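# Fold the following and give me the result.
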Amino acid sequence: MLPVLYRLESAWQPDGGPFGRFTFSLFNLSGGPLSAFRLVYTSLTRVIEGAACENAVFLRRNANFHEFAPPEGLTLAHGEHWTFTVNGLHREAKHCTDGAKSAYLTLADGSHVPVAVSDLRLEGAVSELPPVRLPKGRLELPFALQPWPAEIDAAPGEAVPDVLYPAAESNADEVDAVSNVLALFHRLFSAGHAPFSLAPSPQGLPIVFKKKAELEGEAYRLAFSDREIRLDYGAAAGRQYALTTLAQLIDGARNHGGDFRFPASGEIADRPRYGWRGCHLDVSRQFYPTADIVRLIDILAWFKLNIFHWHLTDDEAWRLEIKAYPTLTTLGVMRGPDEPMLPQLGNGAEPVGGFYSHADVKAIVAHAAALSIEVVPEIDIPGHSTAALVALPELSDGQEAPESYHSVQGYPNNALNPAIPLTYEFLEKVFDEMVELFPSRYIHVGGDEVADGSWLASPLARKLMEQEGISGTFALQSYFLKKVKQMLTARGRKLVGWNEVAHGGGVGTEGTLLMAWENPKVGIELAREGYDVVMTPGQAYYLDMAQADAWQEPGASWAGTAAPAHTYAYEAEGEFPEELKSRMKGVQACIWSEHFLSRGYFNRLVFPRLPAIAEAAWTPKDKKDWLRFAAIAPLSPIL
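Sure thing, here's the model as predicted:
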């Protein structure tokens, strides 16, 4: 572990500006004097009025990157500190994670040295501790099941079978299925006692498999007795879910016998509430190694989720190897002081990169498929494209004034230009490679948060708008996305996008699936327009949202806060008119990674809300029970 040579302490005060002010103190702990330097920090609470600072010179900002210089001639001796304030913020700070996420110094010789940062302190108000996220819980039936099944009528027993094993008449596919779920269990609970054996055991119970034509593909039935367990299934997915249920039951009874039992008799008849039971992961803001992606997919399988929505590109990085454009994963992933893109969201003095090769993707897709999970890839276009434009500057209109518009995250001129023919050539080649890598029926193309005013300073875009009779940014976005939809249709794929795809005239509703994220009512409006909808509102299903208003609760809160109880209770189809409910295809958790700088923050924010959403996706509304969920949720595997 390297010693800390410099540390940046920060506090937010509610006074001193329309959105309060930051006070920063840089401490020199290096053992020698510090002079002729510049300080960089990254923060989601951005400075928009550079002149509104005291005892420092604001030099520049790019999205979350901020650079300051000290007063001329300042020298810090060992143990001394430099303090400055910043008033011109774009919003209030509300949580301890709203301050500097990383920092470094640039010295006179051009070298960069790391600066340790601390969580943001609150001054001038009470800094409350986070509340307890889960109550003690209560069980009416002592079974450790996540999500809770559609129907259960079973009596708990006192004994726990040592193992469950496939009956002698089981076919090869059924034995393989047992082995597959056994391997899943071992990966998630490496020290756990195996719930299954492929060989028979006198201390165990046989599983008698039967494929039933009347059961839907993801449905199953379990019947328990002291002689055997009968497992009826509709297709491979239903068989897997049944075996996962058995693994959960036996593990809970064996390792938490004070609370949970294994059924001695009775039945479970189970099927999912929704066909789309998704979890999204943003790997652009922070890079997750392949091993982490594989483990997350394992966790999704444990909770019977069936969609992994892989957000592969954004302003911060393009993470998917495209052999036709190698600079996407050289120039388009590197962030650092001297790299093609500046540090953002926790990056410091050391450059960072990371991408997924074709081989990585194929391995991940195959792993997911073996667990009945469909991988839906996303490249976020036309907005959120800074990384692509850095990697391929020829995709920009060279006549367009720099910083003629900014995205909501502060990135200048970050949208692919619909008036440049190379844009479509680029996307054709990208989609050609994607359909070879991803067998999913769907490709997600983003379509969100294009800044109003985008492209209006581009002479090429203005000319195209005049030729096509288009007025305004969103009509031009619609023109662009209609062409994208044609590309996907020609490749046998359906377009998925965020709800803004419907702006400016949208795209054809046939074969289009949109995700309602801005608020729940958007989903109903989209359904009225004829779109199929997945509900993923930030107010309940965005797992980067803080779980309480308390200052010391990490996360974002632009959509409010989402305590686990709120996430669990939220009913996505609650306000859908009856005639529109067929348009609602399911629900999805979204993991946006701006705040996930550590494994600890990831697990604290994602769990127990991810299993809460899994239960909303699977369990009928009248079978949900918050206190029962609270009793079982602590058994969840984590990343």
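# okay, CA-based contacts and neighbour counts for the rest of this
Noted.
# Show me where the stretch 351-500 of the chain has its strands.
According to DSSP state E, counting those that start in this stretch, the stretch 351-500 of the chain carries its strands in the segments 374-381, 442-446, 494-498.
# compare with the first, here's sequence two:
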Amino acid sequence: MSSTAASRWDGLLPRPVSVEPRPGVFPLGERTTMDGPPKVVEWLRRRLGTTTGLALPPHRAPDVGFRIDSGAVPGPEGYRMEITESGVTVTAHDEPGAHYAAQTLRQLLGADALRQAPVSGEWWVPRGTVTDHPRFSWRGCHLDVARHFLPKREVLRFVDLLAAHKLNVLHLHLTDDQGWRVEVPRYPKLTEVGGWRHRSMVGRGATDTYDDRPHGGHYTGADLAEIVSYAAEHHVTVVPEVDVPGHSQAAIAAYPWLGNHPDRRLPVWDRWGVSEHVLNAEPATVDFFLAVLDRILELFPAPVVCVGGDEVPATEWEDSPRARRRAAELGLDEPRALHGWFLRQVIEHLHSRGRRAMGWDEILDAGGHLPPGTIVASWQGERGGERAARAGHDAVMCPEQSVYLDHRQSDHPDEPIPVGFLRTLTDVYEYEPVPAGLSDEAAAHVLGAQAQVWTEHLDSPRRVDYATFPRLCAFAEVMWSERTHRDVTDFERRLNTHHLPRLDALGVEYRPPDGPHPWQTRPGAAGRPR
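Below you'll find the predicted structure:
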């Protein structure tokens, strides 16, 4: 076997469970055919046909080609792929497993197989066998489109990048103080008013600085249906988030009666941080958001919907005679208990519709009983996830100290808008989603983890690329590969030698290993390191 063929097996990312290389290669050509599950085969035929210029028609004996069959392989989403001199045979546990086999095949074809048009005349894959399956069922990435809107084409591209790394959840943060991004026909002002702001804060210096440039955008129902359908083709589940009862200033700007001062007209917020303007707890406001969630359920078939629940200041409720009366009417001890009461209304509504609610870990302390089936997203560290798992609730680990990809990547003086914790590529790779000390029973409630891409300081797709990659590549291997199969030195070798050329082929403007390019810096935009 040539050293080039051997290196292709050696460069897979995420690292598979097992690889058995053999001498020789299988060449793709005009006689190469393709058969298997229609959705997977059509997806791969479209991708490889565009890249190679080959037709890859259905199988006709005695042709050789790529065939996918169902069969017994370890674990959901698992597959076994054998490449011989006569073709490629995949045995997949299920359709997602077949799709991940197809993603592995793209890597084995070389970086140019990830381009949008042919740049090579020869296509081959090394002979051998790979057996693979993921460690976690929830391998997610959160994308904030509320702070800075991303056009639909960029969300579709982001789905491509998640799927290429065998990630399977896109948590789409659709609403916040700074913008409302989902069209709700019953309430058009949510996007007409709440969908844009007059200006945006730049950086997080000692003195507030603004760009004085209007910013906005939203997705129509058709846009979101397209995103969901496209993601489903890639076996990515889109989990929508509508954040309540805090982080709601954009909604209150659109409909002032949702707030605690209905006579006061608020703008869509132009600052970063936590707004003190929260929803009131009147029946009409609850009904408003139940109707919004019903629209979300129409658009998103995901089994899980995130209701936020994080960072909810009680100041307005405590200062408002109306809120104090409402708390007393509901039999609550104090106005701040409206936080938990409001969340229970929306969570129980989702559960009555056959979906599961997810909320940030503040929902554990919002007061009252957390409805069974609620998923806790542990962002303030790992303690919330541990508490949830020990109490029998499922948890998704997303601690800001470890997997917030908007946080700075180095102490390099040119690092653009250096905010948050310092988390290098190596730091992300060494993250362990299951906290030490959990019993086996509790650990089974850790569904997986989720990298977070918040966009206060990521105002363009190029900035999103820079913050996200290649750290998301490290996170993807953490989520897919068993801990005993991970080695940071080997990962960095595979990344630098094999995977960065793949990102180049995909057009990803990642952060170079030795620091930002000059055009990736942001001189004059102050940060706030932690």
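# The helix ranked longest in structure 2 vs structure 1, average distance?
Looking across structure 2 with DSSP state H, the single longest helix is helix 283-299. Mean deviation of helix 283-299 of structure 2 from its aligned counterpart in structure 1 after superposition (mean C-alpha distance after the TM-score superposition for structure 1): 1.1 Å.
# Where does that helix end up in structure 1?
The alignment of helix 283-299 of structure 2 onto structure 1 (TM-score structural alignment) spans residues 421-437.
# Need the contact partners of the matching stretch.
322-324, 358, 361-362, 394-395, 416-417, 484, 487-488, 491 (C-alpha atoms under 8 Å, 6 or more residues apart in numbering).
# Among those, which pair sits farthest apart?
Greatest spatial distance among these (C-alpha to C-alpha): Lys362 and Asn417, at 30.7 Å.
# Tell me which of the two has more neighbours.
Shown here are Lys362 of structure 1 and Asn417; by other C-alpha atoms under 10 Å, Asn417 has more neighbours (25 against 16).
# Wait, the more buried one touches Trp455, no?
Yes: the criterion here is C-alpha atoms under 8 Å, and Asn417 of structure 1 meets it with Trp455 at 6.8 Å.
# Give the residues shared as contacts by these two.
Shared contacts of Asn417 of structure 1 and Trp455, defined by C-alpha under 8 Å, 6+ apart, are found at Ala461.
# Helices of structure 1, residue ranges please.
With DSSP H, the ranges of helices along structure 1 come out as 172-188, 236-255, 290-302, 358-369, 386-391, 421-437, 459-468, 473-490, 520-528, 538-541, 564-569, 599-606, 609-618, 626-632.
# For the last one, name the packing helices and strands.
It refers to helix 626-632 of structure 1. Packing partners of helix 626-632 of structure 1 (3 or more C-alpha pairs under 8 Å, 6 or more residues apart in numbering; DSSP states H and E): helix 564-569.
# And the helix it packs on against structure 2, how far off on average?
Counting by mean C-alpha distance after the TM-score superposition for structure 1, helix 564-569 of structure 1 comes out at 0.7 Å.
# Can you spell out the matching residue range in structure 2 for that helix?
With TM-score structural alignment as the criterion, helix 564-569 of structure 1 aligns to 425-430.
# Which residues does that stretch contact?
Counting by C-alpha under 8 Å, 6+ apart, Ser402, Val403, Gln409, Pro470, Arg471, Ala474, Phe475, Glu477, Val478, Val488 sit against stretch 425-430 of structure 2.
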